[in-house]
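S.K.: Sequence first, predicted model second:
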Amino acid sequence: MPISRPVPWVSPVLYGAVLAAGLYAWLAGLGDTQPALFAGGLAALTGLDLLEQHRYPARTPRWPAVALLAARIALFVAVAAADGSGLSRALFVLVPFTAYFAFGRAVAVALAVACVALLAAAGAVADPRWYAAPEQVSDLLMFCVGLVLAVTMAAVAVEERRARAELAASTARVAELSATAERNRVARDIHDELGHHLTAIVVLLEKATAFRDLDSGTADRAVQDAHDSARRALDDVRRSVRTLREEDAPFSLSEALTDLVAGQSDGGGPAVVLEFAGEENGHDAMALRALYRAAQEGITNSRRHARATRVLVSAAFDAAGAKLVVRDDGRGFSPEREGYGLLGMRERVQLAGGQVDIGSAPGGGTRLTVTIPRRTAP
């Protein structure tokens, strides 16, 4: 789409140059200058530009642009007729220049050709053998050069403005995608951290309620364990906030899994056992965190949904990559029950270059398997 007036200074500069040359020719007695008509025409052109900019500050509509262009051409002819210096013919380079912004390249080039033809016809009327006069031929060639430069300048200005608009749109899109990715990451962190601990707290409080009248000691221990789980949740939230500020903080999967499994020994759910094999050094932090979140989600689902009595978490590392398995002896897994937690886990693993497999374990229960190929740690 054509763009209106990206270089509004061109016309005033040309008007000023023509005015100075015409007044000098008049004062020096060169040619036949009519100062009133000459200066009045330039003043009318300046007023026309100001009126257009005030009336259409962004872009002139098509039909008003046609009327304004016709008015400018009429004023160019009047000024050129009243100018004894002959420099006013340069005003006609503004015809294709202005038309480029309002109507596009094809119309601008056609008008440039028309301006050349008009100037040549005017020269032929004044002198049938104008083509034999080197001065007139030189003037025509210089006018052609001016038209080419004017159209080129307009094209460059339009493309530069369009490129800026596309860059701004691309920048906004990148910012939007980055914000969306960050929101998804924070959402996964909130679900993985708080969801796990809140599940444990709910189980413990249900246990305390069930044993309140039967065994007050067991109920008190359940309440204390729920209190401890709430504290761990608060610690995890603080750690997540620190992680948002310090993405390069060191992360040890073995230590994190050990703490995770130790936090399950509160008597309020299935027994959780950890097996760890291989060396995690050399695996990138994104993969290690994805494995930890997968283990956390697997344990949470076993406690919340599977009614399992035992959960085995095994992590193994070798030269090919890392593998995490969370297996329980509960009532199995139904694919239609997959919720936001498993979706977030899959997103984390995919971002780390791995894959997730969930299904029934041999002999019953659920088996969650996460495999991530080895990548060099940054």
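M.R.: Right, received. Where do you want to start?
S.K.: When you work out contacts or count neighbours from here on, use the C-alpha atoms and nothing else.
M.R.: Fine.
S.K.: Okay, buried residues for stretch 236-243 please.
M.R.: By neighbour count with 16 or more other Cα atoms under 10 Å, stretch 236-243 contains the buried residues 236-237, 240.
S.K.: Stretch 36-50 too?
M.R.: For stretch 36-50, the neighbour count (16+ other Cα under 10 Å) marks 37-39, 41-42, 45, 49 as buried.
S.K.: Next: stretch 154-174.
M.R.: Buried, per 16+ other Cα under 10 Å, within stretch 154-174: 154-155, 157-158.
S.K.: Below is structure B, check it against A:
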Amino acid sequence: MSLGAASIIDQAVAGRDGAGLAGASPREPVARFVGPGYVIAFVAVTLAGFAQAATTPGVLAAPGALDGLAAAAVVFALLGTLGLHLAEQRGSRRGVYLVLGVLGVLGAVATLASQGYASMMLLAVVSVGVLHLGARASAGVTVAAAAVALLAFAARDSLWSALVQAEIAFGSGIAFVFVFSRIALREHRARRDNERLVAELAAANARLTAQAVHAEQLARAEERNRIAREIHDGLGHFLTVVHIQLEAARSTLASDPERALAALTRSQQLTHEGLCEVRRSVALLRGSAPARPLVEALGALADDSTAAGVATALCVEGTPRRLAEPVEFTLYRAAQEALTNARRHARASHVALALVFADSGAVRLRVADDGVGAGDPAEGFGLRGMRERAEIIGGTLAVTTAPDQGFAIELEVP
């Protein structure tokens, strides 16, 4: 008896669809255990119970008893295989409970009618109950099956003899079915949990991949903005100064050839410096820009601005010291952009350029002109680029202006 029930358990756990968790929670999907192996094992157990009852002399002597038991066995086998399969496929937990209930009734009737010789059918009921019910419900099914078997054995022998037979012939088999069905069910649950974890890991991996793609897009956008700032602040500055020098040369070519030649010479020099600046920007983008003292670089900017027609004075306060390359480059670009704006838009005649090295370690750059100023300065690409550069190194940018009061920017790095 126990070997047939064990075959049902093994085939059920290894069924073709292991999805779902039996007997855990009504909210979980209905487990699917019915497969080819399950069907063979279930039918074999049913036939074994029927054969044992049919071949025992005097058990089914009443007219029609054998035919009735045969009909019950056929219905039992069809319901436990095809009926349970349909309920599992539809995901109907009520359908599974209904099938299990009818199986229990048929098994009990067959066992009582055969005086216990068809009790193997009850073992199949216990196995299905353990697979599809919770621990308490399956224990209840097991106790009910044992009670039915005891009553059936008591119908042919004394109570004491029935107890002995129930213990030896049925109790050991039902205990085996219950215990090993629970073990197999725990393994089934563990496999289901592993599948769930694999699915969660796959979903997490997909999210990480999407985040990596998004991070790459952000990095590309940041790199484009960085290149745009370099072109605007570097090359744009030199083109502006060259343009002013060429305008001066054209306007003085007829009246003052020497001054025009000086402007052209200066334009050529600025063009060369612009090419050097482009090379330096490319090197910086590659992470290999050569170091250049900040005070020296700001002095060259002040000289260029003065040569372009806007008197620019550089004032250095505190003890000059070398700063981190990103900090020096940000301060240099801010001064360069501010001087370019003073020549282009401010119509300024004087610019004060101040670099302050504070004792606290902070560094402050201030560029102020005496131009027309602005009531509500729009933050164009130049100012936006300065602010972005300042934020990257942890600094702040302040803008001060008013109509006819000039324009000033102050960048401070703590």
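M.R.: Structure received. Computed from a prediction, not measured in an experiment: that's the story for all the values here.
S.K.: which of the buried residues of stretch 154-174 of structure 1 lies closest to Leu288 of structure 1?
M.R.: The nearest member of those to Leu288 of structure 1, counting by Cα to Cα, is Val158 at 50.5 Å.
S.K.: How about the contacts made by the equivalent of the closest one over in structure 2?
M.R.: Aligned by TM-score structural alignment, Val158 of structure 1 pairs with Ala199 of structure 2. Not one residue lies near Ala199 of structure 2 by Cα atoms under 8 Å, 6 or more residues apart in numbering.
S.K.: and the longest helix for structure 2?
M.R.: Longest helix in structure 2 by number of residues (criterion: DSSP state H): helix 172-230.
S.K.: buried stuff in whichever helix or strand comes after that one?
M.R.: Next helix or strand after helix 172-230 of structure 2 toward the C-terminus (DSSP states H and E): helix 236-252. Under the neighbour-count criterion of 16+ other Cα under 10 Å, helix 236-252 of structure 2 has 236-239, 241-242, 244-246, 248-249, 252 buried.
S.K.: if I line the two up, what does Asp284 of structure 1 land on in structure 2?
M.R.: Aligned partner of Asp284 of structure 1 by TM-score structural alignment: Ala324.
S.K.: Pull out the buried residues from stretch 361-371 of structure 1.
M.R.: 361, 365-371.
S.K.: ok, and what's touching that stretch?
M.R.: For stretch 361-371 of structure 1, the external contacting residues (Cα under 8 Å, 6+ apart) are 291, 294, 298, 306, 308, 321-333, 349, 354-360.
S.K.: what are the ranges of the strands in the stretch 1-150 of structure 1?
M.R.: In the stretch 1-150 of structure 1, no strands are defined using DSSP state E, counting those that start in this stretch.
S.K.: quick one, helices of it?
M.R.: Secondary structure of the stretch 1-150 of structure 1 by DSSP state H, counting those that start in this stretch: the helices cover 10-28, 35-55, 62-82, 94-103, 105-126, 134-211.
S.K.: what does the stretch 1-150 of structure 2 give?
M.R.: 2-13, 36-54, 65-78, 84-90, 93-113, 120-132, 135-154.
S.K.: Format those helices as JSON lines; extra columns: mean neighbour count.
M.R.: As requested, these are arranged in JSON lines below (neighbours: other Cα atoms under 10 Å):
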{"stretch": "helix 2-13", "mean neighbour count": "22"}
{"stretch": "helix 36-54", "mean neighbour count": "21"}
{"stretch": "helix 65-78", "mean neighbour count": "18"}
{"stretch": "helix 84-90", "mean neighbour count": "17"}
{"stretch": "helix 93-113", "mean neighbour count": "20"}
{"stretch": "helix 120-132", "mean neighbour count": "28"}
{"stretch": "helix 135-154", "mean neighbour count": "20"}
